[in-house]
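Novice: Sharing a model prediction with you, sequence too.
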Amino acid sequence: MAEQRVFSMSFASIYKLYIQKAERKGREKAEVDEIIRWLTGYHQEELEKQVASEIDFRTFFAEAPQLNPNAELITGVVCGVRVEEIEDPLMQKIRYLDKLIDELAKGKKMDKILRKAL
């Protein structure tokens, strides 16, 4: 099977799009960063370093300290595909992030986006 093109895309270029999407909907860059840190385990300084280094998505997730154990609670459809049914682990992580950013842009509260217990 051919490799997905998104795997080799620059994380920094997609990160900018995430921020633009959030800001168009009245949300903030800090919220995008919080979501990414929650999902990947990066600290803010590490995240900024990864963005500045122009690494690809594969490397971004490979170097992530730890995927949040609650990531499996992320469900729903992104690009017509249910994220919980994606078989490729890297593609699933990318779509988890896409789904969280979509939820942010749709106005969900951060506690719900970050799957915090009530």
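Specialist: Happy to help now that I have it.
Novice: When you work out contacts or count neighbours from here on, use the C-alpha atoms and nothing else.
Specialist: Fine.
Novice: which residue ranges form the strands in this structure?
Specialist: 77-78, 81-82 (DSSP state E).
Novice: ok, the residue nearest the centre of the chain to Ala52 distance?
Specialist: Nearest to the geometric centre of the chain sits Leu97, at 2.3 Å (C-alpha atoms, centre = their mean). Separation of Leu97 from Ala52 (C-alpha to C-alpha, to the nearest Å): 19 Å.
Novice: next one: Lys116
Specialist: Taking C-alpha to C-alpha, one finds Lys116 at 30 Å from Ala52.
Novice: Contacts for the lengthiest helix in the chain, please.
Specialist: Looking across the chain with DSSP state H, the single longest helix is helix 89-105. Here helix 89-105 makes contact (C-alpha atoms under 8 Å, 6 or more residues apart in numbering) with 7, 18, 21-22, 25-27, 32, 35-36, 39, 57-58, 61, 71, 74, 76-78, 83-84, 86, 110, 113.
Novice: One more to weigh against that first structure:
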Amino acid sequence: MKTDEKTLQRVYRMPFSAVYPHYVTKVEKKGRTKAELHQVIAWLTGFGDADVERHLAKETSFEEFFAEARLNPDAPLITGVVCGVRVEEIEDPVMRQLRYLDKLVDELARGRAVEKILRS
């Protein structure tokens, strides 16, 4: 699926720190923990807690966030629908990586076991 240029530019510039609190709220409302969220983020990006905090403090854009990430080689195993779009059909790499993260957060919030979320 091709995403229009205006949307891509908006998402590229969006700070990770603008979305992160929503991730925390979403998982905590469903009885999951911030530590589990960080475990999912670490699996996908290779970022530890200190890295996440640094990106939050710097207000790193999603484009910069994923440019610095060491994406897990099993990330392409993340499939399904997020926001009405099939993750595996997204053409733009940054948008696809962002949707990978959204999908993992959704699975965590839905109560899926962390061991199953962390595909391998």
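Specialist: All right, it came through fine. All values reported here derive from a predicted model rather than from experimental measurement.
Novice: TM-score for these two?
Specialist: Overlay of the two chains. TM-score (TM-score structural alignment, normalised by the length of the first structure): 0.93; 115 aligned residues with a C-alpha RMSD of 1.0 Å.
Novice: Mind putting the strands of the first structure into CSV with distance to Glu46 of the first structure?
Specialist: Output for the strands of the first structure, formatted as CSV (distance: least, C-alpha to C-alpha, whole Å):
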stretch, distance to Glu46 of the first structure
strand 77-78, 27
strand 81-82, 30
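Novice: who are the neighbours in contact with the counterpart of Arg27 of the first structure in the second structure?
Specialist: By TM-score structural alignment, Arg27 of the first structure lines up with Arg32 in the second structure. By C-alpha under 8 Å, 6+ apart, the residues touching Arg32 of the second structure are 108-109, 111.
Novice: From those, list just the buried residues.
Specialist: 108-109 (16 or more other C-alpha atoms under 10 Å).
Novice: Would you mind measuring from the match of Arg27 of the first structure to Glu91 of the second structure?
Specialist: Relative to Glu91 of the second structure, and taking C-alpha to C-alpha, Arg32 of the second structure is found at 31 Å.
Novice: what does Glu59 of the second structure give?
Specialist: Counting by C-alpha to C-alpha, the gap from Glu59 of the second structure to Glu91 of the second structure is 26 Å.
Novice: Show me where the first structure has its helices.
Specialist: According to DSSP H, the helices that the first structure contains are 11-24, 29-40, 44-52, 57-62, 89-105, 110-113.
Novice: So for Ala2 of the first structure, which of these sits nearest?
Specialist: Ala2 of the first structure lies closest to helix 89-105 among the helices of the first structure, at 13.0 Å (C-alpha to C-alpha).
Novice: Could you tell me where the closest one falls in the second structure?
Specialist: Using TM-score structural alignment, helix 89-105 of the first structure pairs with 93-109 in the second structure.
Novice: Give me the mean deviation of that stretch from the first structure.
Specialist: Taken over the aligned residues, the distance from stretch 93-109 of the second structure to the first structure averages 0.3 Å (mean C-alpha distance after the TM-score superposition for the first structure).
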